[in-house]
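A.B. asks: What follows is a protein structure lacking sequence information:
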């Protein structure tokens, strides 16, 4: 018998079969209407068509923008179907028609679209899921303000409540996400020139949703959201390939604290560095179980709780670890969380304690050779 043979369970076989059957989802994401998502999608589709791919338009929303409509080129369009509701007839995407046509790839604009009552699915992203399940690739578009988790943030920025949203998992599970980005001033120029908002006074949108401050904030949201998705993909890649080295793609700061009053200084330093890099940061305390380690007093517990409270107020994640070696626990945690910068205070141990237990800072430096360590002097 071949010892390399591995028995596959029915559930694993079904999962693998489903993954092989499912189409791939590519999403063009932008920070606001008019940045050029649909234009870019059509431009890429025409190139793929010229290379022999069977790619069609399932639904396109051009908003009567000539520049966008000119990009349709030779792309075939699957006819829409008429849907009647309350004596009003609208043209909607024909899911069954797309599945029957069974192209290799279909373009479906406006992922956040809500279907009229009586439709097969309530939302267009549900239509997309159904089409993907048939082994057809889908290319779609969406704006950052339509992500469910960002709904409150977008309202705070713009003062506008976005009614239509999609679950974050749609973006998270996409096979490819492409950010379409232009400078906010360039987008405002497009609006002023009438390329974005047709048949409307251009001054109104520029004074409302498309204010420069709004656009800058939404743009940063879009770029940061995509950076997080890329970072997750990179982490998965490293795990799959057994790569343990820390690639300094995105900064992550770890602040090492103890019940010492000087830890507040370290926390504030961490907050400033994290703000500078606009990155996540973690405040970590290790409870040592080594025989010579001093035991935590009630006062120490209260002090440590105060440190954690300050850290949370400043936006940090707080973590408590337990282990014999403080330096080893810190270095292991830093590796697991891909920390790029560590902040730690000078050792407060006496000469006798250092003789018996060694120096945490010295050991940490030896264990974290690929991480930048900031040693902050005590007051």
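C.D. replies: Right, received. Where do you want to start? Computed from a predicted structure; not experimentally measured. Residues are numbered from 1 along each chain as shown.
A.B. asks: Going by C-alpha atoms from here, please, whenever you check contacts or count neighbours.
C.D. replies: Will do.
A.B. asks: tell me which element residue 140 is part of?
C.D. replies: According to DSSP states H and E, residue 140 maps onto strand 137-143.
A.B. asks: Run through the neighbouring helices and strands of that strand.
C.D. replies: Contacts defined by 3 or more Cα pairs under 8 Å, 6 or more residues apart in numbering; DSSP states H and E place strand 137-143 against strand 25-30, helix 37-50, strand 105-108, helix 124-133.
A.B. asks: among the ones you listed, which is the most enclosed?
C.D. replies: Highest mean neighbour count among the helices and strands packed on strand 137-143 (mean count of other Cα atoms under 10 Å): strand 105-108, with a mean of 25.
A.B. asks: what helices or strands is that one leaning on?
C.D. replies: Judged by 3+ Cα pairs under 8 Å, 6+ apart, strand 105-108 is in contact with strand 55-59, strand 137-143.
A.B. asks: Pipe the ones you listed into a markdown table and attach distance to residue 227 per row.
C.D. replies: Below are the helices and strands packed on strand 105-108 laid out as a markdown table (distance: least, Cα to Cα, whole Å):
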| stretch | distance to residue 227 |
| --- | --- |
| strand 55-59 | 28 |
| strand 137-143 | 16 |
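A.B. asks: To residue 260, which of the ones you listed lies closest?
C.D. replies: Closest to residue 260 of the helices and strands packed on strand 105-108 is strand 137-143 (Cα to Cα; 46.9 Å).
A.B. asks: angle of the helix or strand hosting residue 234 against strand 25-30?
C.D. replies: Secondary structure assignment for residue 234, by DSSP H and E: helix 212-240. If you take axes from the mean of the first three to the mean of the last three Cα atoms, to 10 degrees, helix 212-240 sits at 150 degrees to strand 25-30.
A.B. asks: tell me which strands and helices helix 212-240 is in contact with?
C.D. replies: On a contact count with 3+ Cα pairs under 8 Å, 6+ apart, helix 212-240 meets strand 25-30, helix 151-158, strand 176-179, helix 184-192.
A.B. asks: another one to put next to it:
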């Protein structure tokens, strides 16, 4: 007789145990994300550093870029600053984060500004986020800051929106490993006023910035990107941490699953799903449950799949072909819905004549019984009874 062992209580492999030990000794990363320069990321980091110090936490400044803003400079106060490393390059002296000195000093928390910064040639690491990685490996907690335009995944969007090519970028995987992400927000009107008041850039750069990067349209778009990034981050953390606590999606990000078969309403379903996704700013998934492997498809079925894939590409949706094997269609739908944390499912009414389970009215009930927090929509066909 075999014993069923719950995955939470199974014996862990040596590699898994070593990884757990490694993670427990690593420092934690807190990130402040803003839509644009001047929202107050550095100011807020320094404020929080003072709060930590008052609580008896050993906190130091590894690197802070004040951009000569008097309010930010004043906020440094009596915080200990680790001397920067001097690196000569092409007849000049450059100042970079002093990793070795920070590790030698071994504080509990270090403030490291300008996460996307590219280090000068001769530095130990090419990018500052690599320096931060090293500090985390040494068990030091890091608080850092970055603007949304420096994320690798939004590079093309930023270039299209603003016409600016952002050369200093941070991989999304680095952002995703942060233990805490905090949005520092300011309205486009507030940012433009700060710019005019000389609180962001020097006077000679104000007019050019107002007409280029700091237009109201650009700042609004950047703010929306930042808000979406934080919302997605919250959603992903909830999904990762929910585990066995929740039987279904618990985040705030809508995800729509359209189930298509070889009836007359499949394209209508996909378009309806797209319109819903577009209104809700949701991710769209298209699922086709098959009886056998793709290689066994008839030319008619293959042509249908081709049409669905083209629509999926047009609507920026993820197209999924799932083989039934020994499962019932509703079980396949449930499995896919749980895998992708789907929040809404669209089914076609005409599919009732093709699947016995749907004809008996069981598929919707089965999905509702075996999931939670998922809305189910039945889209009527155009035929009269």
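C.D. replies: Structure's in. What do you need? Remember, it's a predicted structure, so these values are computed and weren't measured experimentally.
A.B. asks: Quick check: TM-score for this pair?
C.D. replies: The TM-score (TM-score structural alignment, normalised by the length of structure 1) is 0.90; 367 aligned residues with a Cα RMSD of 2.3 Å.
A.B. asks: if we can go back for a sec, in the helix holding residue 234 of structure 1, which of the residues would be classed as buried?
C.D. replies: Under the neighbour-count criterion of 16 or more other Cα atoms under 10 Å, helix 212-240 of structure 1 has 212, 214-215, 217-219, 221-223, 225-226, 229-230, 235 buried.
A.B. asks: Among the residues you listed, give me the pair with the biggest separation.
C.D. replies: So, the buried residues of helix 212-240 of structure 1 by Cα to Cα: farthest apart are 212 and 235, at 34.5 Å.
A.B. asks: After the helix holding residue 234 of structure 1, heading C-terminal, what element do we hit next?
C.D. replies: Using DSSP H and E, the next helix or strand after helix 212-240 of structure 1 towards the C-terminus is strand 253-257.
A.B. asks: chain center to that following strand: distance?
C.D. replies: 24 Å (Cα atoms, centre = their mean, to the nearest Å).
A.B. asks: What is that strand packed up against?
C.D. replies: Here strand 253-257 of structure 1 touches helix 263-277, strand 281-288, strand 341-345, going by 3+ Cα pairs under 8 Å, 6+ apart.
A.B. asks: Read off where the last one ends up in structure 2.
C.D. replies: For strand 341-345 of structure 1, the aligned range in structure 2 is residues 344-348, judged by TM-score structural alignment.
A.B. asks: do the same with stretch 87-96 of structure 1
C.D. replies: Structural correspondence for stretch 87-96 of structure 1: residues 91-100 of structure 2, per TM-score structural alignment.
A.B. asks: So which residues make contact with the matching stretch?
C.D. replies: Residues outside stretch 91-100 of structure 2 that contact it (Cα atoms under 8 Å, 6 or more residues apart in numbering) are 62-63, 82-88, 119-120, 123, 128, 131, 134-135.
A.B. asks: Tell me which two of those residues sit farthest apart.
C.D. replies: Maximum distance among the contacts of stretch 91-100 of structure 2 (Cα to Cα): 23.5 Å, for 88 and 135.
A.B. asks: can you give me the angle the helix holding residue 234 of structure 1 makes with helix 184-192?
C.D. replies: 120 degrees.
A.B. asks: Now find how far off-centre helix 212-240 of structure 1 is within its chain.
C.D. replies: Relative to its chain's centre, helix 212-240 of structure 1 lies at 5 Å (Cα atoms, centre = their mean).
A.B. asks: Just want the angle from that helix to helix 151-158.
C.D. replies: 150 degrees.
A.B. asks: got a list of what residue 157 of structure 1 touches?
C.D. replies: Shown in contact with residue 157 of structure 1 (Cα under 8 Å, 6+ apart): 214, 217.
A.B. asks: Next one: the counterpart of it in structure 2 from residue 287 of structure 2, what distance?
C.D. replies: Aligned by TM-score structural alignment, residue 157 of structure 1 pairs with residue 161 of structure 2. Residue 161 of structure 2 sits 33 Å away from residue 287 of structure 2, taking Cα to Cα, to the nearest Å as the criterion.
A.B. asks: now residue 357 of structure 2
C.D. replies: Taking Cα to Cα, one finds residue 357 of structure 2 at 17 Å from residue 287 of structure 2.
A.B. asks: Neighbour count for these two, which is higher?
C.D. replies: Just comparing residue 357 of structure 2 and residue 287: by other Cα atoms under 10 Å the higher neighbour count belongs to residue 287, 21 against 17.
A.B. asks: who touches the match of strand 341-345 of structure 1?
C.D. replies: The contact list for stretch 344-348 of structure 2, computed with Cα under 8 Å, 6+ apart, reads 254-260, 265-266, 269, 273, 374-381.
A.B. asks: ok, of those, which come out buried?
C.D. replies: For the contacts of stretch 344-348 of structure 2, buried by 16+ other Cα under 10 Å: 254-260, 265-266, 269, 273, 374, 376, 379, 381.
A.B. asks: Looking at the residues you listed, which is nearest residue 30 of structure 2?
C.D. replies: Distance to residue 30 of structure 2, by Cα to Cα, is smallest for residue 254 among these, at 26.4 Å.
A.B. asks: Looking for the alignment partner of the closest one in structure 1.
C.D. replies: Counting by TM-score structural alignment, residue 254 of structure 2 lines up with residue 251 in structure 1.
A.B. asks: residue contacts, that match?
C.D. replies: Under the criterion of Cα under 8 Å, 6+ apart, the neighbours of residue 251 of structure 1 are 277, 279-280, 339-341.
A.B. asks: For those residues, which ones persist in structure 2?
C.D. replies: On the basis of both residues aligned by TM-score structural alignment, their matches' Cα atoms under 8 Å, what survives of the contacts of residue 251 of structure 1 in structure 2 is 277, 279-280, 339-341.
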